[in-house]
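A.B. asks: below is the sequence, then the predicted model.
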Amino acid sequence: MSVGSPLSPREGEVPINFAQGMTYRQIARKSGITTNTVDTCLRRVRDKVGAVNSADLIRFAITREDAPN
């Protein structure tokens, strides 16, 4: 999976939090955004990386070179 368009800093952070098992509400609180914004962000990342489901999105998040260990 490769990124078609560059990801914004938030688009880089939110999928990592999701992959770590955080709920939309937890991600929203941590990031200072709404749960709707979390959903929109994850949808945009899915589109940019060609992920068709949550498993693809998680795989992308944990295999990024800049993802925290």
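C.D. replies: Arrived safely. Numbering: from 1, shown residues only.
A.B. asks: for the rest of this, base every contact and every neighbour count on C-alpha atoms.
C.D. replies: Fine.
A.B. asks: who are the packing partners of the host helix or strand of residue 11?
C.D. replies: Following DSSP states H and E, one finds residue 11 within helix 9-19. Packing contacts for helix 9-19, counted by 3 or more Cα pairs under 8 Å, 6 or more residues apart in numbering; DSSP states H and E, involve helix 24-31, helix 35-49, helix 54-63.
A.B. asks: ok, second structure coming up, stack it against the first:
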Amino acid sequence: MDRPEHVEAQLVGGPSDAPATATIGRHDEIDRIKIIHLGGYEHFEREAGTDTTAPVYRWTMRTKIAE
């Protein structure tokens, strides 16, 4: 069976109006992702032990976009 190129990741925490999911590339080693949101980036880190087909990422911080 072929593995999908992308998976839907669950995003936990962060601002209430931030997305709850993100489509990410199918890389088993992605530990951190950042999502552009309202003039900045929301940073998420993968929770240990989460399945590679349905990974869970927890919010860690927000940074502003450099101008």
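C.D. replies: Cool, got the structure. The model shown is predicted, which means the values in this text are computed figures rather than measured ones.
A.B. asks: quick one: TM-score?
C.D. replies: The TM-score (TM-score structural alignment, normalised by the length of the second structure) is 0.24; 33 aligned residues with a Cα RMSD of 3.8 Å.
A.B. asks: buried ones in the helix holding residue 11 of the first structure?
C.D. replies: 11-19 (16 or more other Cα atoms under 10 Å).
A.B. asks: got the contact list for it?
C.D. replies: 24, 27, 38, 41-42, 44-45, 57-58, 61-62, 67 (Cα atoms under 8 Å, 6 or more residues apart in numbering).
A.B. asks: the inter-axis angle of it versus helix 35-49?
C.D. replies: 100 degrees (axes from the mean of the first three to the mean of the last three Cα atoms, to 10 degrees).
A.B. asks: what angle do helix 9-19 of the first structure and helix 24-31 make?
C.D. replies: 140 degrees.
A.B. asks: helix 9-19 of the first structure vs helix 54-63, what angle?
C.D. replies: Going by the same axes, to 10 degrees, helix 9-19 of the first structure makes 110 degrees with helix 54-63.
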